[in-house]
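**Q** Next comes the sequence, and after it the predicted model I'd like to discuss.
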Amino acid sequence: MRRSSQMQIQPRWLSRVGIVAILLASLAIGSGQRSAQAANPPSDQAGISVNGIGYVAVTPDIAQLSLGVSATAGSVGAARGQAAEAMQRVQATLGSKGVAEKDIQTQYFNVQPEMSYDRGRGTVTGYTVSSQIAVTLRDIENTADTLDAAIAAGGDVTRVNGIRFTIEHPDKFIAQARQAAIRDALTHASQFAQAAGVSVGRARSITELGNSAPQPVPLAAAASAAPRDSGVPTPVNPGQLQLQAAVAVVYELQ
């Protein structure tokens, strides 16, 4: 009876050993495949990565002015009236110079008390009313004439807070800068490839690293109105703007 039981158990033991052996063999094969993959990375990892930068110089086609008035008087009503009259004259003059209403936008309006202090005690001595408008000049060649006329119209309460030049529609110039950036990247890739004794293939990926819109050129402006009796026009120079685009490109190698 004992011999018969042993004969029945032996096949089960052998089958378990066989299963373990198969599992170990499978693990060994899988490990070998992973080792082979690590030793031979995918071909799409091979290539050359370069950056390219493109520049485009552009002449501005619009000017943007920041004009304001600031009047001080003993009462809010008096100060507001002086400021309002001056601003009306400024805007009327801008209109006579061809500036459309849509190109004039109110940016700021403020009423502030003027204080006098004695031994820590404050006393209101008057009020200052200020307002500011943003003006877009599309006739850029007449910027100086328009600016001087607006200052003269507003009188001594006129304030010029800044002037800048920019481009109304920069998209086509940004596209040119991008094309220049791609050419620059290809030039760099070709130089590296030639040094390594290989050739540049097709571009596998292109990533834009950023582009800069036209940067306005600030022009220092007078804090208050220029003397109205001066016959010398205000010098205004639009200059040029520079747009930039940057890309990262991965090329295949041949």
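**A** Cool, the structure landed. What you see is a predicted model, and the numbers here were worked out from it, not measured in a lab. Numbering: from 1, shown residues only.
**Q** going forward, measure contacts and count neighbours with C-alpha atoms only.
**A** Fine.
**Q** for this protein, which helix is longest?
**A** For the chain, the helix with the greatest residue count under DSSP state H is helix 2-39.
**Q** Tell me which helix or strand comes right after that one.
**A** Beyond helix 2-39 on the C-terminal side, the first helix or strand identified by DSSP states H and E is strand 48-58.
**Q** Excluding chain neighbours, what is closest to Tyr127?
**A** Distance criterion Cα to Cα, 6 or more residues apart in numbering; nearest residue to Tyr127, sequence neighbours excluded, is Pro113 at 4.3 Å.
**Q** And here is the other one:
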Amino acid sequence: MPTHSARTILRWSMTLALAGVSALAVAGCDATPGGDSDIARQVTVVGTGEVQGVPDTLTTEAGIEFVAGDVTSAMNQTSERQQAVIDALVDAGVDRKDISTTQVSLQPQYGNPDASGSANITGYRAGNTIRVKVERDSASQVLAVIVRAGGDATRINGVSYSIEDDSALVRDARERAFHDARDRAEQYAQLSGLRLGQVIAISEVAGEAPPTPVGMPMPRAMASAPPVEPGQQTVSFTVTAVWELS
């Protein structure tokens, strides 16, 4: 049986052991990594930039249509007239690489239905459409050439404008977007009482307004060049950037 002294020593040993365990637990909590002071402060902002330029290129869809009693006549007349249009464009200085066929069509034409609801084929409608791209300054004259060569069979299916080389506008829009993002980040830094640090990440989204469409009638004949106005085209950029705050 343990003596009184032995029991006293045992009690003190257990007390010290428990105290040691408690101290280790507290120390472990204080040493937890990743405290708030170690978390990097960041700000993520989105900046936009837009620039406008005057389009320098016009694109038009020019079609030829004929209706005839049989397929061969309809197709032949359409093909011959469209070829005349193409030849006239080339003679006017349009590069052949800027002329492309976009549609060839042939559809039967029906008369009025009879009492039973059926209708007979009365002829065929043939169509041939080309896309022509020209410089803005020659656009009016080119449209006049198309109509003069195509005659009453001409169909102008609208025009659109674009910028052939917009690389300078893209650079300008990107720069404006970045400056806009930085201004926003600096404002947030000031509002939070911090300083703007280094850029951590940048991502961008380019956007460009589609070519400006200009509605055109489908003329039967045109004696003079029609007036056309290109207006302006917008090139835009959106930038998402992340900055450090200190």
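**A** In hand now; what should we look at? Here the structure is a predicted model, which means the values were calculated and not measured.
**Q** Counterpart of Asp114 of the second structure over in the first structure?
**A** Residue-level alignment of Asp114 of the second structure against the first structure, with TM-score structural alignment as criterion, gives Asp118.
**Q** for Ala201 of the second structure, same thing?
**A** Per TM-score structural alignment, Ala201 of the second structure is aligned with Ser205.
**Q** now that match, nearest residue through space, not along the chain?
**A** Nearest residue to Ser205 of the first structure, sequence neighbours excluded (Cα to Cα, 6+ apart): Val250, at 5.3 Å.
**Q** corresponding residues in the second structure for the helix or strand containing that neighbour?
**A** Val250 of the first structure is part of strand 241-253 when elements are defined by DSSP H and E. Mapped onto the second structure using TM-score structural alignment, strand 241-253 of the first structure covers residues 233-245.
**Q** Next, the mean deviation of the matching stretch compared to the first structure.
**A** Compared with the first structure after fitting, stretch 233-245 of the second structure deviates on average by 0.8 Å (mean Cα distance after the TM-score superposition for the first structure).
**Q** For stretch 64-80 of the first structure, buried residues please.
**A** Buried residues in stretch 64-80 of the first structure, counted by 16 or more other Cα atoms under 10 Å: 64-73, 75-76, 78-80.
**Q** now do the same end-to-end measure for that stretch.
**A** Taking Cα to Cα, to the nearest Å, the first and last residues of stretch 64-80 of the first structure lie 26 Å apart.
**Q** Stretch 106-123 of the second structure now?
**A** With Cα to Cα as the measure, what separates the two termini of stretch 106-123 of the second structure is 10 Å.
**Q** Show me what it is in contact with.
**A** 67-71, 75, 124-127 (Cα atoms under 8 Å, 6 or more residues apart in numbering).
**Q** same thing with stretch 190-197 of the second structure?
**A** Counting by Cα under 8 Å, 6+ apart, stretch 190-197 of the second structure makes contact with 185-186, 189, 243-246, all of which sit outside it.
**Q** ok, of those residues, which come out buried?
**A** Applying a neighbour-count criterion of 16+ other Cα under 10 Å, the buried members of the contacts of stretch 190-197 of the second structure are 185-186, 189, 243-245.
**Q** Now for those: which two are most distant?
**A** Considering Cα to Cα, no two members of these lie farther apart than Glu186 and Glu244, which are separated by 10.7 Å.
**Q** Taking the centroid of the second structure, which residue is nearest it?
**A** Nearest to the centroid of the C-alpha atoms of the second structure, with distances taken as Cα atoms, centre = their mean, sits Gly207, at 4.7 Å.
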